[in-house]
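>>> Predicted model, plus sequence, below.
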Amino acid sequence: MNTDIAPRSGLLRRTVVILATAVFLAGCATRPGPGSLKISQAAEDGALDHTIIVATTRQRATVSATYFTSERGDELNFATATVSVPPAHKPGQIEWPSAPPGDPATDFTLRSAGYLKDSTAFRAEIRKELARRKPGHRRAFLFVHGYNTRFPEALYRFTQVVHDAQVPSVPVLFTWASGGKVTDYVYDINSAQIARDALEQTIRDLVASGVERIDILAHSMGTYLLLETMRQISISPRGITRDDFGTVALAAPDIDIDLFKQQLQRTGKPEKPFLILVSRDDRALQASSLISGGKQRVGRYEHPEELAELGAIVIDLTALRGDPANHSKFAEIAQIGPNLRKAILHSQLGEETEAPSPTGGKVGDLIGRGANVVLTVPKAILSAPIQIFGAQ
């Protein structure tokens, strides 16, 4: 009898913690649902438009102003969307409309959107965007979102990152069929697994379109999907080489630490190391760890130097104040993305450096030499130093 009660009580405690965390993460704010993507006809001086090309495993929606649902489609779907960012935008934030379509003077607004017929049309759209850029700058920037993400959230979050980081590449959103609810964790991880072939095909389509490099940012459960897909590509006879990829950044990876270590040990130190953004106060990954039997997740790992020794560059954001769950800090540092990348390159060379901020001042300087480096950032941009553990 006692041996039965103890496991049950332990399970009950874990369940209570998970549910409490889920309620906390859900919060009280209204999230965009069906019909929230109405097109705005209004114009505003100073607002900037960004065109996002979309590949997705989601089903097309039958409800207007929705485009894609949380259900899994039978095949890849494609679209384009142009989103306007207001002139008073604050870096790291998404200024959500209080009601669709929103005011372009104060809100993110959808300016245009439409489906693409098939992968041929998708590749043609990529080529059209590449042709607008000079040789040497014809790259794609691919974003793979994480757990509990609805289509409008993925679209607007990616737009915010592209805008804040001043990304010159062609922005491509890969959005898989997340259920968009905190209770859909198992549905989401299965959806991520189902999306592996589709993500591989999207990457192959980008290569076939003539991109010079593919830079990738994956977040949360999207990092699991990305790494599974890259492993799948690596053992495929239809080769895509590592030279086809540029920077691969994993933000708050929701991956079992043992699985990730095994992957890195198997492949060896990569010629181009992954960038891994971690935060030891990530509450979403704490919940994920509980669901997964108590195993640490990569994005919350307490020993980032171990990951660096395996060939990664680890950026520790624990000291930064983030969103309530501390799970989306990557979005809040997007504005210093170009300078952070320069700093990382310098740290690999063992040099000290200062890099200009987007506003013309100093982002900060690298203190120390070797693998463990600290990037100090003024409070006007971020609230605390960023620690970097570099691959050697």
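Thanks, I have the structure now. Note that the structure is a prediction, hence the values are computed from the model and not measured.

>>> C-alpha only now, for contacts and for neighbours.
OK.

>>> tell me the contacts of the nearest residue to Asp184 once chain neighbours are set aside?
Sequence neighbours aside, Asn148 is the residue nearest to Asp184 in space, at 7.2 Å (criterion: Cα to Cα, 6 or more residues apart in numbering). Contact analysis of Asn148 by Cα atoms under 8 Å, 6 or more residues apart in numbering lists 178-182, 184-185, 188.

>>> Present the residues you listed as JSON lines; the columns should include distance to Asp103.
Below are those laid out as JSON lines (distance: Cα to Cα, whole Å):
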{"residue": "Ser178", "distance to Asp103": "28"}
{"residue": "Gly179", "distance to Asp103": "28"}
{"residue": "Gly180", "distance to Asp103": "25"}
{"residue": "Lys181", "distance to Asp103": "27"}
{"residue": "Val182", "distance to Asp103": "29"}
{"residue": "Asp184", "distance to Asp103": "32"}
{"residue": "Tyr185", "distance to Asp103": "34"}
{"residue": "Asp188", "distance to Asp103": "33"}
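
>>> What remains of these if I keep only buried residues?
Among the contacts of Asn148, those classed as buried by 16 or more other Cα atoms under 10 Å are 178-182, 185, 188.

>>> out of the residues you listed, which are inside helices?
When DSSP state H is applied, those are split such that 185, 188 fall in helices.

>>> Present the buried ones among the contacts of Asn148 as JSON lines; the columns should include distance to Ile39.
Below are the buried ones among the contacts of Asn148 laid out as JSON lines (distance: Cα to Cα, whole Å):
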{"residue": "Ser178", "distance to Ile39": "24"}
{"residue": "Gly179", "distance to Ile39": "24"}
{"residue": "Gly180", "distance to Ile39": "22"}
{"residue": "Lys181", "distance to Ile39": "25"}
{"residue": "Val182", "distance to Ile39": "28"}
{"residue": "Tyr185", "distance to Ile39": "31"}
{"residue": "Asp188", "distance to Ile39": "29"}
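
>>> I'd assumed Asp365 was in a strand, is it?
Yes: according to DSSP: H, G, I helix; E, B strand; the rest coil, Asp365 belongs to a strand.

>>> longest strand of the chain?
strand 68-85 (DSSP state E).

>>> Show me what counts as buried in that one.
Residues 68-73, 76-85 are the ones in strand 68-85 that count as buried (16+ other Cα under 10 Å).

>>> Packing partners of it?
strand 48-60, strand 109-116, helix 119-131, helix 151-164 (3 or more Cα pairs under 8 Å, 6 or more residues apart in numbering; DSSP states H and E).

>>> let's bring in a second one:
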Amino acid sequence: MNIHRIALIVAILVLPLQLTLAHASTIGVLWADDPAGSKYEEHAGLRTALQAIEATWIEIDANGSSSKQIEDAIGLFDQSVTALILDPVDTIAASRISKEARLRGVPVIALGALVEDPWVVSVDFDYRAAGRAIANNMMTETPGQSFLVLHEEQKNPEDNLFLQGQLDVLKPAASVGRISLYQETINPIWPQEIAKRNLEQYLFPRDDQIDAVIAPSGEAAKIIADSEFGEKVTIGAPASDVETLGRINSGRQMAGIWLDRRELGKAAVAIAMKMAMGESINTTTITIEKPDHLVQAFLLEPLLVTDKNLQMKIDAGSLSPPEKCRVASNDMDICEGLFAQYRAVPVLFGTDRQQNATLSGVEYNDQRSGKLQLGLAWVTVPEDHRFGVVERPASIELPLVTITFEKEDPKAHFTIASINTLSPSEFHAYATQRLSAADRNEGHALVFVHGFNVKFEDALYSTAQLVWDMQFDGLVALYSWPSKGTVKDYFYDVDSARQSRDKMSAFLDLIKSVPDIQKITLVAHSMGSAALIEALADQASRTDFTPYDDIIFAAPDVDADDFASLASRIITFADGVTLYASSSDRALRASKSLRSHMPRAGDSPSSGPLILKGIDTIDATAVSNYVFGINHSYFANDRSVVDDIAALMLSGIRPPDRRTPTLRAVSSATGAIYWQFPK
């Protein structure tokens, strides 16, 4: 088999002759869908190569339509393109376009797809070689003798070749008794939880027999690595994503295959230019499933990645700073160095939202998972950040879609650079590392619980904005319960917040168990206050409970009478409790109207705010009275309130007017004292 190495392609691109040919040729490029999406790496490599030789090209996006792609191809042929680079929508489009191209004498190069057509040259990776490389490595490095090969029920040609490559190595070894070989078929379209159960069913019966598992995808490898079998078996997979490199770095996966898809784009351009001038290309004929299913392919050599060459891959320059951070398992020193240009805030989190696994990392939605999940996110703060503002791209939310008017830019917007899931031990290790690096807030942990109508990513942005503006450099943690993130789902959020109490309680226990923590401050906003109170009540019922240092309730969306009846218990949860209230809070007014006009604990009516023994109540009406504002997030938006919270956390001084002299003590009609920001 002829394997053409990437170095050869680069050499072709820089030939002076190639520059001359480029000016005489027009290359057509047809994308199956938006190339800025799933094909962005191929697109970047292709454009880099075309620009390097000053080529003329025309590119069109088919928007996933086979018929449109066929029409687009005919249009390009009518414009006399000299070669066509094709990212086919499907086999129908590939076949029709190839037939028309052959009639017109236009060479076709299939980009990252194996097309069974003698007129088409398919530029792809050598997946069979990848399968052999994984199997050989694992046979060499795995102490045991039993292999389980998982393959997908609905295989594409690349998956089939990867499987063939594994069996090229493992079957002969099994036939002479060197190893035991098991094979199982899995369904690639299972939802994650079903996939987990089904993968485990293949491992449970053979718990003592299996030493190594070769998974068909990064998703399957992740499920196995995260299961109870992850520490018992050696794992290999063909995935080329950043998560795979991260598992290899942390020792949770032995080997993976890195496929640099930018090189596919560069190779396709080099071949298109040669074929446009009538030059022949040395291709390899490969068989797909059946003997008569033949593909003429130009194959790039895949890179086997293990812990031995991982650093070389990281240093090669093809990974962005967020990707390098994720590979480094969010190592604080590495990530802070990588994100220095963006001013990044690390946020440890716990959540009981459902998780979505994506190619770009991890996301959490608005559904309830019923379990505590842990992780670490890095949130970047823009260069021109204004105090109290979460800068995000301008957008309009419609009932079915959000329309965004500008591209996300770390220099102008808060962005999520990286999200990684963590085990409890990884969570502990990072928390300890973060605490040891703190200066201003040494040994201090801040735990934030968000309120109503907040999506997971928005909770991260708000947490980062608050701690950045407070200049807090201790341990930052967020608990995100499954809010729908929409105004109309108020009562869903009420139930979601409260059902999170046991998971939140477990998260707080985990924070308390981190070594070297000297002080913990809990900040709950709006509806999050109700969930926090219930979680703390659960903890306080235990004989080994120790109070927290401070609890801050910011605009609590809790029934005022209910809060008052619980006050005697709430003050036992911490050494100090603070309540911020405002009469200008329009969100609490709306909540009040939904609750038969019963007052909320965070409201400050004409008779004055809620004043309770042992709780410092601060009326923030004067600094939260914006004509066009909802005035519900003043605790993070207004400098006076943020500075007071920062002073409380830094000094612990009470009463409030001793740490913030601008606050003035006010006596209520009953003689009880509360504090008020001046107008």
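Right, received. Where do you want to start? Predicted model only: the values in this text are computed from it and were never measured.

>>> Could you pull out the helices in the stretch 151-300 of structure 2 for me?
Here the stretch 151-300 of structure 2 has its helices, by DSSP state H, counting those that start in this stretch, at 157-175, 192-203, 218-226, 242-249, 262-276.

>>> Which of those helices sits closest to Ser423 of structure 2?
Nearest of the helices of the stretch 151-300 of structure 2 to Ser423 of structure 2, taken as Cα to Cα: helix 218-226 at 8.7 Å.

>>> so that closest one corresponds to what in structure 1?
Using TM-score structural alignment, none of the residues of structure 1 align to helix 218-226 of structure 2.

>>> tilt between that helix and helix 192-203?
Helix 218-226 of structure 2 runs at 70 degrees relative to helix 192-203, counting by axes from the mean of the first three to the mean of the last three Cα atoms, to 10 degrees.

>>> in helix 218-226 of structure 2, what's buried?
Going by 16+ other Cα under 10 Å, helix 218-226 of structure 2 has these buried residues: 218-225.

>>> sorry, back to before: let me have the helices of the stretch 151-300 of structure 2 in a markdown table, extended by distance to Thr432 of structure 2.
Output for the helices of the stretch 151-300 of structure 2, formatted as a markdown table (distance: least, Cα to Cα, whole Å):
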| stretch | distance to Thr432 of structure 2 |
| --- | --- |
| helix 157-175 | 42 |
| helix 192-203 | 31 |
| helix 218-226 | 23 |
| helix 242-249 | 20 |
| helix 262-276 | 39 |
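
>>> of these, which approaches Glu442 of structure 2 most closely?
Closest approach to Glu442 of structure 2 among these is made by helix 242-249 (29.4 Å; Cα to Cα).

>>> other SSEs contacting the closest one?
Counting by 3+ Cα pairs under 8 Å, 6+ apart, helix 242-249 of structure 2 packs on helix 218-226, strand 256-258, helix 310-315, helix 321-327.

>>> try it again with 10 Å
On a contact count with 3 or more Cα pairs under 10 Å, 6 or more residues apart in numbering; DSSP states H and E, helix 242-249 of structure 2 meets helix 218-226, strand 234-236, strand 256-258, strand 303-305, helix 310-315, helix 321-327, strand 361-380.

>>> That one aligns to what range in structure 1?
Using TM-score structural alignment, helix 242-249 of structure 2 finds no match anywhere in structure 1.

>>> how big is the angle separating that helix from strand 361-380?
Inter-element angle recorded for helix 242-249 of structure 2 and strand 361-380: 80 degrees (by the same axes, to 10 degrees).

>>> and helix 242-249 of structure 2, how far out from the chain's middle?
14 Å (Cα atoms, centre = their mean, to the nearest Å).

>>> swap in stretch 166-176 of structure 1?
On Cα atoms, centre = their mean, the centre of stretch 166-176 of structure 1 falls 10 Å from that of its chain.

>>> and it, how far apart are its ends?
Using Cα to Cα, to the nearest Å, the end-to-end distance of stretch 166-176 of structure 1 comes to 25 Å.

>>> can you put the helices and strands packed on helix 242-249 of structure 2 in a markdown table and add distance to Ser584 of structure 2?
Formatted as a markdown table, these follow (distance: least, Cα to Cα, whole Å):
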| stretch | distance to Ser584 of structure 2 |
| --- | --- |
| helix 218-226 | 47 |
| strand 234-236 | 57 |
| strand 256-258 | 56 |
| strand 303-305 | 58 |
| helix 310-315 | 52 |
| helix 321-327 | 40 |
| strand 361-380 | 29 |
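
>>> Where does stretch 150-164 of structure 1 end up in structure 2?
On the basis of TM-score structural alignment, stretch 150-164 of structure 1 is assigned to residues 455-469 in structure 2.

>>> If you could redo that for stretch 67-83 of structure 1, that was the one I meant.
Taking TM-score structural alignment, stretch 67-83 of structure 1 hits residues 363-379 over in structure 2.

>>> Tell me roughly how far that stretch lies from structure 1 on average.
Compared with structure 1 after the fit, stretch 363-379 of structure 2 shows a mean deviation of 1.1 Å (mean Cα distance after the TM-score superposition for structure 1).

>>> one step back: the helices and strands packed on strand 68-85 of structure 1: which one's closest to Ser209 of structure 1?
Nearest to Ser209 of structure 1 among these is helix 119-131 (5.5 Å), distances taken as Cα to Cα.

>>> okay, and that closest one goes to which residues in structure 2?
For helix 119-131 of structure 1, the aligned range in structure 2 is residues 424-436, judged by TM-score structural alignment.

>>> Contacts for that stretch, please.
Residues outside stretch 424-436 of structure 2 that contact it (Cα atoms under 10 Å, 6 or more residues apart in numbering): 329-333, 346-350, 373-376, 421-423, 441-445, 473-477, 507, 510-511, 513-518.

>>> re the thing from before, got TSV for the buried residues of helix 218-226 of structure 2, with distance to Phe628 of structure 2 too?
Converted to TSV, those look like this (distance: Cα to Cα, whole Å):
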residue	distance to Phe628 of structure 2
Gly218	48
Glu219	46
Ala220	50
Ala221	50
Lys222	47
Ile223	48
Ile224	51
Ala225	50
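
>>> Out of the residues you listed, which comes closest to Ala267 of structure 2?
Distance to Ala267 of structure 2 across these (Cα to Cα) is lowest for Gly218, with 25.2 Å.
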